[in-house]
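Trainee: Can you look at this prediction? I've put the sequence above it.
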Amino acid sequence: MTVKSRIEDRLSEALSPERLEVVNESHLHAGHQPDFSGAGETHMRVRIVSAAFSGMGRVARHRVVNELLKDEFNAGLHALAIEAAAPGEPGAR
C-alpha cells in the first residue's frame, strides 16, 4: 500500500470528508538536498473538506490531520501541506 493510499484511508475513516485529494509533491523538491532526487512519497499535499472541521480554526484543523497521520511521519513522511475546510467555507471547492 502506498503512502498516498494510507493517508486517504486514514483521513476518510476518521473524518468522513465530502472531498479529499492527496497529491504527491515529492518531485517538486528534487535537489533541495544533495541526496534527494524527488522519488518516493516524502512530500504530500492534502486538500480536505469535512464537517468535522466546523467551528475549528486553522491551527486546530492542522493538528487534527497531523495527529491522524503521525504514523506516516514516523515512517518517513517529511512534509505535509494541509488545506482543510468545513463545508460551505471559502476553500471548500
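Mentor: On my side now, so go ahead.
Trainee: CA only for contacts and neighbour counts going forward, please
Mentor: Will do.
Trainee: Spit out the contact partners of Glu41.
Mentor: 3-4, 24-26, 77 (Cα atoms under 8 Å, 6 or more residues apart in numbering).
Trainee: May I have the secondary structure class of it?
Mentor: The local conformation at Glu41, judged by DSSP: H, G, I helix; E, B strand; the rest coil, is coil.
Trainee: for comparison:
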Amino acid sequence: MHPEEIKKLIKQHIECDHIEVHGEDLRHYEALVVSAAFNGMMKIKRHRLIYQALGDHMAADIHALSIKAMTPEEHQSLNP
C-alpha cells in the first residue's frame, strides 16, 4: 500500500492539520498525524482513531505502523 493511500484514508476519517506518512518498503510505515480531534484524548485513544480509519488495511496491507498522534499545540511546541 502506498503511503499516499494511507494518508488519504486517515484524512477521510480525521480532520488533520498536518499529516505525514512514510513507508519505504510499502509494508512498514511511520505516520505523524496532527489534529485538534486529539484534544483531551490519551495516546491509546488517538491511536485507536487512526486504526479505525485504516480499518481492514491494518490486517491485510500494513505490517507495522509507528504513530505519532499530536494536537496542534503539541506539534507546535516541538517545532517552534
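Mentor: Structure's in. What do you need? The shown structure was predicted, so the numbers you read here are calculated from the model rather than taken from an experiment.
Trainee: Tell me how the two chains score on TM-score.
Mentor: Overlay of the two chains. TM-score (TM-score structural alignment, normalised by the length of the second structure): 0.83; 78 aligned residues with a Cα RMSD of 1.8 Å.
Trainee: Quick check: helices, which of the contacts of Glu41 of the first structure are part of them?
Mentor: 3-4 (DSSP state H).
Trainee: residue in the first structure matching Gly55 of the second structure?
Mentor: Residue pairing (TM-score structural alignment): Gly55 of the second structure is matched to Lys70 of the first structure.
Trainee: For its match, grab the count of nearby residues.
Mentor: 11 (other Cα atoms under 10 Å).
Trainee: Quick check: it vs His62 of the first structure, distance?
Mentor: From Lys70 of the first structure across to His62 of the first structure, the span is 12 Å (Cα to Cα, to the nearest Å).
Trainee: residue contacts, the counterpart of Leu65 of the second structure in the first structure?
Mentor: Using TM-score structural alignment, the partner of Leu65 of the second structure in the first structure is Leu80. Leu80 of the first structure makes contacts with 43-46, as judged by Cα under 8 Å, 6+ apart.
Trainee: same check, this time on Glu83 of the first structure
Mentor: Counted by Cα under 8 Å, 6+ apart, Glu83 of the first structure has contacts 45-48, 91.
Trainee: switch to 10 Å and redo it
Mentor: 20-21, 45-49, 58, 61-62, 91-92 (Cα atoms under 10 Å, 6 or more residues apart in numbering).
Trainee: before we move on, what about Ala81 of the first structure?
Mentor: 22-23, 25, 43-47, 62.
Trainee: any chance you could map the strands in the second structure?
Mentor: In the second structure, the segments counted as strands under DSSP state E are 18-22, 28-34, 64-70.
Trainee: now the shortest one against strand 28-34, angle please.
Mentor: Which is strand 18-22 of the second structure. 170 degrees (axes from the mean of the first three to the mean of the last three Cα atoms, to 10 degrees).
Trainee: ok, back up a step: so the closest residue to the match of Leu65 of the second structure other than its chain neighbours versus Arg6 of the first structure, what's the distance?
Mentor: In this structure, Leu80 of the first structure finds its nearest non-sequential neighbour in Met44, 5.0 Å apart by Cα to Cα, 6 or more residues apart in numbering. Met44 of the first structure sits at a distance of 12 Å from Arg6 of the first structure (criterion: Cα to Cα).
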